[in-house]
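Asker: sequence and predicted structure below; questions after.
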Amino acid sequence: MFLSKAWAWITGKPVLDDKKNDGAATPSTAISEEASNNLRQRKAGPSNVIAMTSTAEWKKHLALSSDSKPLVVDFTATWCGPCKKIAPFFAELSGKFPEAMFVKVDVDDLDDVMSQCGVRAMPTFQVYKNGTKVDELVGADQAKLQALVARNTL
């Protein structure tokens, strides 16, 4: 029973305990799904990542990039395992480097943007200043991603 309660606490799903209440099944005191989501959000830190939903929105943010306000782009896909793994770290960086704009582009939704930017693998991270690409990283390496953002924002 201890393991099932521990698992319930980890997953946030209630465990039915049929030994209580004269055999009637009742949920145990597992952490609620809402509380679990709040905990995950707090652990991830503040996120200032904007999801691009159209080519027009992409062009608007690209035009806003400057030497003092670079645009850091995460080219991602929902089916990409490494993309999912590094996404929370990218969101964390957006909170640590408020002097930059952080956006993500789903390559399946905005394949024209992906083509224009020369993206061939995911995840790809690019940095733009004054509408021009100045730096790029291909792959999900946290240390290299942090270095990419740091050298283009300081």
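Answerer: Happy to help now that I have it. Residues are numbered from 1 along each chain as shown.

Asker: switch to C-alpha atoms for all contacts and neighbour counts from now on
Answerer: Will do.

Asker: next one: Glu34 from Thr76, what distance?
Answerer: 27 Å (C-alpha to C-alpha, to the nearest Å).

Asker: who's more crowded, those two?
Answerer: Taking other C-alpha atoms under 10 Å, Glu34 and Thr76 do not tie; Thr76 has more neighbours (24 against 10).

Asker: ok, that one touching Asp106?
Answerer: Yes. Thr76 is in contact with Asp106 according to C-alpha atoms under 8 Å; the separation is 5.0 Å.

Asker: before we go on, here's another structure to hold up against the first:
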Amino acid sequence: MSEYSFHLVCLHCQATNRVPAARLSAAPKCGKCGQALLTASPHELNAQTANKVIQKNDVLTIVDFWASWCQPCIMMAPEFKTAAGQLPQVVFAKVQTDKYEQAAAPYNIRSLPTMVAFRNGKEVARQSGALPSNQIIQWVQSLQA
């Protein structure tokens, strides 16, 4: 990867795309399936896609680890979606830990909800507990600086 391009995994077909930095704000599309690479809403990841998206994306990727039985997780879901809509150059994804335990296990998730920020396959920050959208946005923006 050159310093002027980023790898982005398509959340629809899992193809890895190389996107020039100058095109990140121009709604890039997947070269394989034609779907948008950066969407305004979180995408559900499963056991197979979670690792690839986390490891291969060069752009900031925020993953919400949650469970269906967790009330704070359910309360935060619309807030996470709102934040995703406000930060179009960040990948927002969700992993349902009670359905895909093996996808969450490598990241030592101890409480729910937990948002983990990844860049270039490495964890750069994490935030546990339910947050309103404005605090999620503020947290993510602090990681972009």
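Answerer: Now that the structure is in, tell me what you want to look at. These numbers were taken from a predicted model, which means no experiment stands behind them.

Asker: helices of the second structure, start to end?
Answerer: 47-56, 71-86, 101-104, 133-144 (DSSP state H).

Asker: Leu62 of the first structure: neighbouring residues, count only.
Answerer: Neighbours around Leu62 of the first structure, by other C-alpha under 10 Å: 21.

Asker: what residues are up against it?
Answerer: 71, 128, 130-131 (C-alpha atoms under 8 Å, 6 or more residues apart in numbering).

Asker: now do 10 Å
Answerer: The contact partners of Leu62 of the first structure, by C-alpha atoms under 10 Å, 6 or more residues apart in numbering, come to 56, 70-73, 101, 128-133.

Asker: and those residues, which of them are buried?
Answerer: Burial by neighbour count, 16 or more other C-alpha atoms under 10 Å: within these this picks out 70-73, 101, 128-131.

Asker: please identify which pair of these lies farthest apart.
Answerer: Val73 and Asn130 (13.9 Å; C-alpha to C-alpha).

Asker: just the strands in the second structure please.
Answerer: For the second structure, the strands defined by DSSP state E cover 5-9, 16-20, 43-45, 61-66, 91-96, 114-119, 122-128.

Asker: most tightly surrounded among those?
Answerer: strand 61-66 (a mean of 26; mean count of other C-alpha atoms under 10 Å).

Asker: okay, now the equivalent of Gln141 of the second structure over in the first structure: neighbour count?
Answerer: Aligned by TM-score structural alignment, Gln141 of the second structure pairs with Ala150 of the first structure. Applying other C-alpha under 10 Å, we find 14 residues neighbouring Ala150 of the first structure.

Asker: also Ala8 of the first structure?
Answerer: 20.

Asker: roughly how far does it sit from Phe2 of the first structure?
Answerer: For Ala8 of the first structure, the distance to Phe2 of the first structure - C-alpha to C-alpha - is 10 Å.

Asker: go on, Cys83 of the first structure?
Answerer: Taking C-alpha to C-alpha, one finds Cys83 of the first structure at 35 Å from Phe2 of the first structure.

Asker: the two: who's more crowded?
Answerer: Cys83 (20 against 7).

Asker: these two touch, right, that one and Pro123?
Answerer: Yes. Look at Cys83 of the first structure against Pro123 with C-alpha atoms under 10 Å: they come within range, at 5.3 Å.

Asker: can you work out which residues contact both of those two?
Answerer: What both Cys83 of the first structure and Pro123 touch, as defined by C-alpha under 10 Å, 6+ apart, is the set 74-77, 139-140.

Asker: adding distance to Gly118 of the first structure, write those out as CSV.
Answerer: Below are those laid out as CSV (distance: C-alpha to C-alpha, whole Å):
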residue, distance to Gly118 of the first structure
Asp74, 13
Phe75, 11
Thr76, 13
Ala77, 15
Gly139, 15
Ala140, 18
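
Asker: name the nearest of those residues relative to Lys43 of the first structure.
Answerer: For those, the closest approach to Lys43 of the first structure (C-alpha to C-alpha) belongs to Ala140, at 19.7 Å.

Asker: what residue of the first structure takes the place of Glu79 of the second structure?
Answerer: By TM-score structural alignment, Glu79 of the second structure lines up with Phe89.

Asker: so who does that match touch?
Answerer: Applying C-alpha under 10 Å, 6+ apart to Phe89 of the first structure gives the contacts 44-45, 47, 95, 140, 142, 145-146.
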